[in-house]
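Participant: Mind looking at a prediction? Sequence and model below.
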Amino acid sequence: MDLIPAPASDVPDPDRPGAVLDARTVLAAAPGTEGTERWLRTVLGAAFALPLRPAPRDDAAQPAPGPAAGSAPRAAGPAPGPAPAAPASAPAVVRLRVEAGLGPEAYRLTVADGAVDLAGGDPAGVFWAAQTLRQLLGPDAYRRAPVRPGAPLALAARRIEDRPRFGWRGMLLDVARHFRPKDDVLRQLDLLAAHKLNVLHLHLTDDQGWRLEIRRHPRLTEVGAWRPRTRRGHRASPLWDDTPHGGHYTHDDIREIVAYAAERHVRIVPEIDVPGHSQAAIAAYPHLGNTDVVDTSALGVWDTWGVSPNVLAPTEAVLRFYEGVFEEVLDLFPAAVSPFVHIGGDECPKEQWRASATARARVGELGVGDEDGLQAWFVRHFDRWLADRGRRLIGWDEILEGGLAPGAAVSSWRGYAGGVAAAEAGHDVVMCPEQHVYLDHRQDGGPDEPVPIGYVRTLEDVYRFEPVPPGLSPEAAAHVLGAQANVWTEVLDSRARVDYQTFPRLAAFAEVAWSTTLPAPEARDYDGFARRMEGHLLRLDALGVEYRPPAGPAPWQRRPGVLGRPIEGKPPNV
């Protein structure tokens, strides 16, 4: 068995015939499973030329085949020998149904007597069952055209029951530092779904670029989406790429991305950064900056890395501007797919506010005490604004400073401490500590790692990540929504570089976030996981993912001479 994530229960039944899928196989989809029905026909039709014609109308109502009488549950693992063949005279049937008693996102997959039954506690559960079926069919199920036409697709009799540990199993993709075209985002959604991950956090704005069309403020993309050159490597590197870099998503691009995600039961979390990480917006609309301190009309989109000192001015005009931005964001990302909206709220230098007469007057007018209070005021304003419109604010753990409304949630990135404090205070938390799950960080301490950044975090390190820190009270632990792996792209300038840093570590993260049977980190069977990864890498090969090979980077994956910041034990600060 090389399933990833590992299911809660996998019971082979070698005494019963399994199922053989071929051109005669029919698909019976009960109400609520239409999305998975379309997806199965698309992927299996392409990979195996299976038409999966509709079954007779009453076939979807047939009960799932149960275990043989007197059969005993067995430990998860492969069947000891070939399964008896199903009767050749009858075509196999794949059944999809919603069975609410299974619970949210849970599923049961049963193969027996010529039938494959996929039951989910909700439509998402049915879809995750279909993802497991795809894994059972081997690496060729991930190809876009048949490579072995007519080869039998034999499935041994078995019963798999599974459910997720966390409801938030996410990945952040930073498209602000290096833009990823729409097709790359759609591909990333497929890769997340293949690993039963269900959140894509899109980092859409930063000092180095604004990536979302805002029709009432067109200069955000006309100006803010482009920079004239880009630093190559860490911010201390002397190397530059003088090719202008940029791009953005139109409204229709976003609607397509959102619809594509919804079909795959992935939620999108859009991030619009305030009040720091805003130089691209200020370059487009200089009045957004602290004009009594800096000649903001001379600012361009930032071309290097780090934390820009140019932050938003604490004025009513700036609030109204960003309310207009968020109005379009809410329209593009409906609540059903994006209940959370991320406002950043991190790394906001206060030097300009301290020097600004306007900002100092604002501190006194609002009674917020000091410049730190201004940052909290920004956050609280949009916390209320989003809550009034039925959405929930989420931000990086700096937003705890100054207090939060009860519904706000926290992304804990500076280690566990922010998440622990938020959870103990009754706020929901997503654990994404940079020391563990920042996938732009290097995977090995050797000299061949391309642009080595930050901490060394191997595949095994990620597999031993624990989202719920020890010592958290049971009440606080209930506020841990889940976990997220973050992929920042300062030094990831292509899809291949994103692939290399993300995989295969995202597979380890997916098992941590999904599997309910994982023991404590020190007791996890990494050797067993590594054996399963051998089969999983074949799936990634079929998908065309340019992952880091277990033996180290291939020659074309290295970046000799491009400086990183390989300082073990210190934050990357890129």
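Facilitator: Yep, it's here. Since we're looking at a predicted model, the values are computed, not measured.
Participant: Please count neighbours and contacts with C-alpha atoms only from this point.
Facilitator: Noted.
Participant: in a strand, that's where V429 is, yeah?
Facilitator: Yes - with DSSP: H, G, I helix; E, B strand; the rest coil as the criterion, V429 is assigned to a strand.
Participant: For it, give me its contacts.
Facilitator: Shown in contact with V429 (CA atoms under 8 Å, 6 or more residues apart in numbering): A409, V410, S411, S412, G419, A422, A423, H479, V480, L481, G482.
Participant: D253 and K182 touch, don't they?
Facilitator: Yes - at 6.8 Å, D253 counts as touching K182 under the criterion of CA atoms under 8 Å.
Participant: Determine which two of the contacts of V429 are furthest apart.
Facilitator: Spatially, the most separated pair among the contacts of V429 is A422 and G482, at 13.7 Å (CA to CA).
Participant: in the stretch 51-200 of the chain, which spans are strands?
Facilitator: For the stretch 51-200 of the chain, the strands identified by DSSP state E, counting those that start in this stretch occupy 53-54, 93-98, 107-112, 115-120, 153-155, 158-162, 168-174, 199-203, in order along the chain.
Participant: got another, please set it beside the one above:
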Amino acid sequence: MNLLPAPSSLDGPHRGEFAPDTNTTLYAGPGTETTERWLRSTLAPALGLPLAQGTAEDPTRASNAIRLVVDERDATLGPEAYRLRIRPGWGVEIRGGGGAGVFWGAQTLRQLLGPSAFRQAELAGGPSLRLAEQTVEDRPRFSWRGLMLDVARHFTHKTDVLRYLDLLAAHKLNVFHFHLTDDQGWRIEIKRYPKLTEVGAWRARTKWGHRFSDLWDEKPYGGYYTQDDIREIVAYAAERHIAVVPEIDIPGHSQAAIAAYPELGNTDVIDTTALSPWETWGINPNVLAPTDHTIRFYEGVLEEVLELFPVETSPFIHMGGDECPKDQWKQSPTAQARIAELGLADEDALQSWMIRHFDGWLTARGRRLIGWDEILEGGLAAGATVSSWRGYAGGITAAEAGHDVVMCPEQQVYLDHRQDGGPDEPMPIGYVRTLEDIYRFEPVPPGLTPEAAAHIIGTQANVWTEVMQDRSRVDYQVFPRLVAFAEVAWSALPAPAARDFEDFERRMVEHYQRLDALGVDYRPPGGPLPWQRRPGVKGFPREGAPPTV
């Protein structure tokens, strides 16, 4: 079969068939409402099937039906696990240990129905629907299977965010890490601080290509999400059993915020009133001042963030913590006085103090702080989770110390890195990470004790958008590699060297048709198409093989 990601077990296909038609009914048991709505709004129009509501008292005996069942008594089914059964004449049953499991089973059903099921309307003549008799049993390897999308460097319109949530759901990914603030733009409306979007969401021009490029796009650029936009995105994600993790970056990557409110910066070192949202890329020297005012300001920001991202769908709040140069703090009398006042060892400990403060603040409100692995420097906050991006080392250290870890090493799963070493790759960044490289990524490093390995709660791929100006460029960088990543995150695969990449490529042949039906501008297996290239625009390719575990 051509299922992606690969299921845990498959009995079949056998010779019998079930053919859904206009008389097929849909039975949705308690707890399956999100899947029922998704089937009616997505599959029904694509296939031209009304999927009328079933009315039989015992739906298990009804013929020509699709049944959705949450069965919490079945000890073999976890909350995201499902069992999909197809029988001739009788129909389809998706039984999950929770509502999420039923929803993931519906994604598998969609794949079994063929590429036409990924369209938004029925094709002329309608599809010839034939589902082979079979049983699929499936469960995820990791509870955190994510994608991080940077909307600060280049803004992603709300409708395209919703589209990416659909693409995540289609690949059984369940975490959307929403990188909302950075030096180049502040993308979330905060009503008590309106200048964050009035000033911080707009820059005068934008670097075209890598920061070493001498090209500029001279258009003013920006955008942001209103609070109602955010509520819509969060609700849309929840309907697809996707958690949204908002990221509000501190204390580095904060020039857009300082441009809006100059008192947030180190005013005793530089003239912060001269700053504007950054127009280029890289590590910015302008960081937040470690003052009580800054702390109270960001508490105010987070109070609105917590209201927009409720705990039921967003238990984690990402506080950044990466790439914070300490030069201004070393020069700042205010920062040095704060270090002395708190009895801290150095500037790393000062950053740790800020992260620890917000860890406690979030914990008191029932949330969990997560940050990039630099939050290990100077001492890790007690309840913090680590996004291990600078290779595996930070994640290993955190896991061995009893902290939860999401593995997302730059050298393996940064999808802004180039996919090939050829000269036609558009604005090539970083290492060559091919589809096969992603498929052989292993989130759990060898040598961890069972107790430490249990703290690797999942993995995510990261998409930084400095050189991705529009949806098409994001699609090109993300797909098809996200499909390989999804299988790594979901399926119980063997060790990397033993994985059957040829079988994955065979299954991808049909999956490219699904991506075509979804309108995804993926990188073709033979290389970029003429309109996907960016000749003459500098990137920053890095040579050598990235480290592996």
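Facilitator: Okay, I see it. Small disclaimer: the values here were computed from a predicted structure and weren't measured.
Participant: what's the TM between chain one and chain two?
Facilitator: Once superposed, chain against chain, the TM-score is 0.97 (TM-score structural alignment, normalised by the length of structure 2); 542 aligned residues with a CA RMSD of 1.1 Å.
Participant: Map F212 of structure 2 across to structure 1 for me.
Facilitator: In structure 1, the residue paired with F212 of structure 2 is A236, using TM-score structural alignment.
Participant: mind checking how far its match is from W305 of structure 1?
Facilitator: The span separating A236 of structure 1 from W305 of structure 1 equals 9 Å under the rule CA to CA, to the nearest Å.
Participant: In terms of neighbours, single out the busier of A422 and G482 of structure 1.
Facilitator: Neighbours around A422 of structure 1 and G482, counted as other CA atoms under 10 Å, are more numerous at A422. The numbers are 25 against 22.
Participant: Tell me the residue in structure 2 aligned with that one.
Facilitator: Looking across to structure 2 (by TM-score structural alignment), A422 of structure 1 lines up with A398.
Participant: Quick check: the gap between its match and R338 of structure 2.
Facilitator: Counting by CA to CA, the gap between A398 of structure 2 and R338 of structure 2 amounts to 27 Å.
Participant: Need the overlap of contacts for D253 and K182 of structure 1.
Facilitator: Both D253 of structure 1 and K182 lack any common contact, where contact means CA under 8 Å, 6+ apart.
Participant: now L415 of structure 2, nearest residue through space, not along the chain?
Facilitator: Nearest residue to L415 of structure 2, sequence neighbours excluded (CA to CA, 6 or more residues apart in numbering): V463, at 5.3 Å.
Participant: which ones are touching I272 of structure 1?
Facilitator: H203, L204, T205, H342, I343, G344.
Participant: how about the most centrally placed residue in structure 2, what does it touch?
Facilitator: Compute the mean C-alpha point of structure 2, and by CA atoms, centre = their mean the closest residue is L147, 1.8 Å away. For L147 of structure 2, the set of contacting residues under the criterion of CA under 8 Å, 6+ apart consists of L168, L173, V175, F176, H177, Q460, A461, N462, V463.
Participant: let's see 7 Å
Facilitator: With contact set as CA atoms under 7 Å, 6 or more residues apart in numbering, L147 of structure 2 has these partners: V175, F176, H177, Q460, A461, N462.
Participant: swap in S388 of structure 2?
Facilitator: Each residue near S388 of structure 2 by CA under 7 Å, 6+ apart is listed here: W372, D373, G394, G395, V405, V406, M407, C408, P409.
Participant: Now do the same for it: its match in structure 1.
Facilitator: Taking TM-score structural alignment, the alignment pairs S388 of structure 2 with S412 from structure 1.
Participant: Now, the contacts of V429 of structure 1 that are in helices?
Facilitator: Counted as lying in helices by DSSP state H, out of the contacts of V429 of structure 1, are G419, A422, A423.
Participant: thought the residue nearest to L415 of structure 2 was touching H417?
Facilitator: No - here V463 of structure 2 does not reach H417: they are 8.9 Å apart, not a contact under CA atoms under 7 Å.
Participant: These two: which is more packed in?
Facilitator: Neighbour tally, V463 of structure 2 and H417, criterion other CA under 10 Å: the higher count belongs to H417, 26 against 22.
Participant: And the helix or strand harbouring D516 of structure 2 against structure 1, how far off on average?
Facilitator: Assigned by DSSP states H and E, D516 of structure 2 belongs to helix 501-518. Following superposition, helix 501-518 of structure 2 is found to deviate from structure 1 by 0.4 Å on average (mean CA distance after the TM-score superposition for structure 1).
Participant: The helix or strand following that helix corresponds to what range in structure 1?
Facilitator: Read in the C-terminal direction, the helix or strand following helix 501-518 of structure 2 is strand 540-541, with elements assigned using DSSP H and E. Per TM-score structural alignment, the counterpart of strand 540-541 of structure 2 in structure 1 is residues 565-566.
Participant: Equivalent analysis for stretch 98-109 of structure 2, please.
Facilitator: For stretch 98-109 of structure 2, the matching stretch in structure 1 spans residues 122-133, with TM-score structural alignment as the criterion.
Participant: Next: stretch 179-191 of structure 2.
Facilitator: Mapping stretch 179-191 of structure 2 onto structure 1 (TM-score structural alignment) gives residues 203-215.
Participant: Give me the contacts around the matching stretch.
Facilitator: With CA under 7 Å, 6+ apart as the contact definition, stretch 203-215 of structure 1 has outside contacts at 172-177, 220-221, 224-226, 247-251, 270-273, 277-281, 301-303, 308, 325, 328.
Participant: Tell me the gap between it and the middle of its chain.
Facilitator: In terms of CA atoms, centre = their mean, to the nearest Å, the gap separating the centre of stretch 203-215 of structure 1 from the centre of its chain is 19 Å.
Participant: so how far is the first residue of that stretch from its last?
Facilitator: 19 Å.
Participant: Kindly report the same for stretch 112-131 of structure 2.
Facilitator: Stretch 112-131 of structure 2 has its terminal residues 7 Å apart, counting by CA to CA.
Participant: how much distance is there from that stretch to the middle of the chain?
Facilitator: Offset of stretch 112-131 of structure 2 from its chain centre (CA atoms, centre = their mean): 28 Å.
Participant: circling back to that earlier point, overlap between the contacts of L147 of structure 2 and structure 1?
Facilitator: Here the contacts of L147 of structure 2 are checked against structure 1 with both residues aligned by TM-score structural alignment, their matches' CA atoms under 7 Å, and the contacts held in both are V175, F176, H177, Q460, A461, N462.
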